[in-house]
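Visitor: Quick one, fold the following:
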Amino acid sequence: MGTTKTQIFTAEQNQLATILKVLANPARIAILQHISCQKDCICNDIVEEIGLAQPTISQHLKELKSIDLIEGEISGKRVCYCINQKKWVEIQAIINDFFNKTNVNCC
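Guide: So this is what the prediction gives:
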């Protein structure tokens, strides 16, 4: 399998693909839904709620942080996670823009 030639695509296409790649995991969707309903949320809370191992949850959190969709604030030995509201709105606009600008004039 060959590597993706990202340089032949626009910055917008690459950005959208990266966002969708991070979001294309049901565990990450569940984590986002859980975090969005909490005032503050630590990794162990997410582990208990989702039912995956702590290292697995940590890896998913890392992926969500890679696109700045979540933020972590250190509180003692814990990191409290929350949705990055500014990035949430930005990603929503990027996805909406893609669907609004893509024509469906086929077949």
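
Visitor: C-alpha from now on. contacts and neighbour counts both.
Guide: Noted.

Visitor: Just the element for residue 32, please.
Guide: For residue 32, the host element (DSSP states H and E) is helix 26-36.

Visitor: Next, count neighbours for residue 85.
Guide: 13 (other Cα atoms under 10 Å).

Visitor: this one as well, want them side by side:
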Amino acid sequence: MNALDTTFAALSHEARRAILARLADGETRLSDLAGPFAMSQTAVSKHVRVLSDAGLVTVEQRGRSRYCRLNAAPMKQAAEWLSDYEAFWGQQFDNLARYLAENGD
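Guide: You can find the predicted model right below:
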């Protein structure tokens, strides 16, 4: 469960989710990653560090540049964990629909 905790903690910040969305389009230099965000390069680097520590991003040094690449495997594990509750919520909505059909106006 510790890996899930780390994944969800990393995904809890809006900027980190936006960084992952940008990396879903492909590998990007860390210096280019900061462009669309209203934050400093240092702040983006800190968010990338959290994502890297969670295993969601791989950072590779090439020459003077660091390149970031998405690793979606931890998100797949989180999605699988969440899918265990899909049947529960489906049943809850079915029960609500049945109740409303039986007791509606």
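
Visitor: for the first structure, which helix is longest?
Guide: Determined from DSSP state H, the single longest helix within the first structure is helix 85-101.

Visitor: How many residues are close by the alignment partner in the first structure of residue 70 of the second structure?
Guide: Residue 70 of the second structure maps onto residue 83 in the first structure, with residues paired by TM-score structural alignment. Neighbour count of residue 83 of the first structure, defined by other Cα under 10 Å: 21.

Visitor: dump the residue contacts of the residue nearest to residue 83 of the first structure when sequence neighbours are not counted.
Guide: Spatial nearest neighbour of residue 83 of the first structure, chain neighbours left out: residue 70 (4.5 Å); criterion: Cα to Cα, 6 or more residues apart in numbering. Residue 70 of the first structure is in contact with 61, 64, 81-84, counting by Cα atoms under 8 Å, 6 or more residues apart in numbering.

Visitor: buried sites along stretch 22-30 of the second structure?
Guide: 22-23, 27-30 (16 or more other Cα atoms under 10 Å).

Visitor: Distance check, the counterpart of residue 17 of the second structure in the first structure against residue 12 of the first structure.
Guide: Superposed on the first structure with TM-score structural alignment, residue 17 of the second structure falls opposite residue 29. Distance, residue 29 of the first structure to residue 12 of the first structure, by Cα to Cα, to the nearest Å: 23 Å.

Visitor: cool, and residue 71 of the first structure?
Guide: 23 Å.

Visitor: Same check on residue 20 of the first structure?
Guide: 12 Å.

Visitor: Please list all residues in contact with the spatially most central residue of the first structure.
Guide: Residue closest to the mean C-alpha point of the first structure, counted by Cα atoms, centre = their mean, is residue 64 at 3.9 Å. Residues counted as contacts of residue 64 of the first structure (Cα under 8 Å, 6+ apart) are 22-23, 28, 70.
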